[in-house]
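Novice: got a sequence here, can you build the structure:
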Amino acid sequence: MDKIVFKCKRIAKLIIMKKPSKISDEDKKRFRDAVGNVKPIKNDNIISERPQSSIYQKKHKANYLDPGYEINENLATEKLVGGEEEIKFCSAGENDKKFKRLRQGKYKFEGKLDLHGMLVEEAKQQLAIFLKECKIRSLSCVLIIHGKGYGSKNNAPVIKNKLNQWLRNNSMVWGFCSARPSDGGTGAIYVYLKSN
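Specialist: Next comes the predicted model:
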């Protein structure tokens, strides 16, 4: 799949995905025949723990771009959620048909933002830049990866809870919900943006 990548301060990336080309059934069959039976390679060199986030935090202190889009933190939000809990919000109400399709992962996301390991202020800035770029490109559905908070102090999902608050209070956002397991599960959200 071709991708257009928009880099934000070398930390986060906005990935705009072009529609994949149609692959014929004949080409798919040729590929399966060429690959044959595949066995996974055993790899004992897997590191199961993430490095402490304090090292990352020291390397990536402030120096932000002014995104032009203020993220409102003054309004109240829902209770704090854990890393494995789902989050959801819909300005039209949760029984809306479009929102049900969003929760089922029926919309293809057109952009992606990864906020893993960022400080709250970094994530806030990158989100504002990302939303501004989405509006310029008239994107409808995007994926934001926030993680489950396992690398943060007390294993609390700080960015996840902040996103839950910021996006509820953002006039560009129509709705959002935790992603399907194949797209990150409770460590990511689908965001449906209002049309221009």
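
Novice: from here on, contacts and neighbour counts on C-alpha atoms
Specialist: OK.

Novice: can you name the residues in contact with the lengthiest helix in the chain?
Specialist: In the chain, with assignment by DSSP state H, the single longest helix is helix 120-136. For helix 120-136, the surrounding residues in contact (CA atoms under 8 Å, 6 or more residues apart in numbering) are 8, 12, 14, 62, 64-71, 111, 113, 115, 140, 158-159, 162, 172, 196.

Novice: please provide the structure for the following sequence as well, for comparison with the first:
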Amino acid sequence: MADEDELFAEAMGRVRPLAASNKIDSESLKKRKKEQLSRRVRVGTIEPPQRAFSPEVTDGPWQLIADGVSRERVRRLGAGRPPVGPTFDLHGMRRDEALELLVEGFNAALLDGQRALRIIHGRGLHSQGKAILKEAVYHWLREGAFAHAVLAAIPEPGSGGGACLVLLRRQGT
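Specialist: Okay, here's the model as predicted:
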């Protein structure tokens, strides 16, 4: 044991605190990520088609399936086909912040040609009354600015209802 303690003390003896200019706090990290995302989004903007597409709600409030999307297609989405691309973790965000992140993220995902993504909205266990983020996310998927791009949204298997998988329409079709 003494050998391990000595080795640890020797290794740690060379460690020095970071200078204040090298530290990254959570706020500056969020700001940096947002700037990177906004730079990426500026490459182009996805324009919705002339006639907005709104998926129909089926099988309860936590599943959206557009007309013409087969049950087999929804089953494959739950099984990870197509592979899930970006994940948006909305934990700890206010509703407006979360929806703003989704707008930016969906724009980037569509520009990158992504077909499936994950949204972690939580189950609403810390909300007073209803699950605020979960309801806001599903409402936004059904009626928001990118509803035209949503083919299906289902609870992610194994998430306990705290995340959903979203199948996106191919762009140009």
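
Novice: make a ChimeraX selection of the buried ones in the contacts of helix 120-136 of structure 1.
Specialist: Burial among those is assessed by 16 or more other CA atoms under 10 Å; the matching ChimeraX selection reads:
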select :8,12,14,67,71,111,113,115,140,158,159,162,172
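
Novice: quick check, residue 32 of structure 1 in a helix?
Specialist: Yes: assigned with DSSP: H, G, I helix; E, B strand; the rest coil, residue 32 of structure 1 falls within a helix.

Novice: number of residues surrounding it?
Specialist: For residue 32 of structure 1, the count of nearby residues is 10 (other CA atoms under 10 Å).

Novice: spit out the contact partners of the residue nearest the centre of structure 1.
Specialist: Central residue of structure 1 (CA atoms, centre = their mean): residue 144, 1.3 Å from the mean position. Counting by CA under 8 Å, 6+ apart, residue 144 of structure 1 makes contact with 112, 113, 114, 115, 188, 189, 190, 191.

Novice: now with 10 Å, please.
Specialist: 14, 109, 111-116, 127, 130, 160, 163, 176, 178-179, 183-184, 187-191 (CA atoms under 10 Å, 6 or more residues apart in numbering).

Novice: so residue 109 of structure 1 versus residue 30 of structure 1, what's the distance?
Specialist: Distance check for residue 109 of structure 1 against residue 30 of structure 1: by CA to CA, to the nearest Å, it reads 29 Å.

Novice: who has more neighbours, those two?
Specialist: Between residue 109 of structure 1 and residue 30, counted using other CA under 10 Å, residue 109 has the larger neighbour count: 20 against 11.

Novice: so how far is residue 139 of structure 1 from that one?
Specialist: Residue 109 of structure 1 is 9 Å from residue 139 of structure 1, by CA to CA.

Novice: overlap in contacts, these two.
Specialist: 16, 192.

Novice: so where in structure 1 does stretch 96-103 of structure 2 end up aligned?
Specialist: Counting by TM-score structural alignment, stretch 96-103 of structure 2 lines up with residues 121-128 of structure 1.

Novice: buried residues in the matching stretch, which are they?
Specialist: 122, 123, 124, 125, 126, 127, 128.
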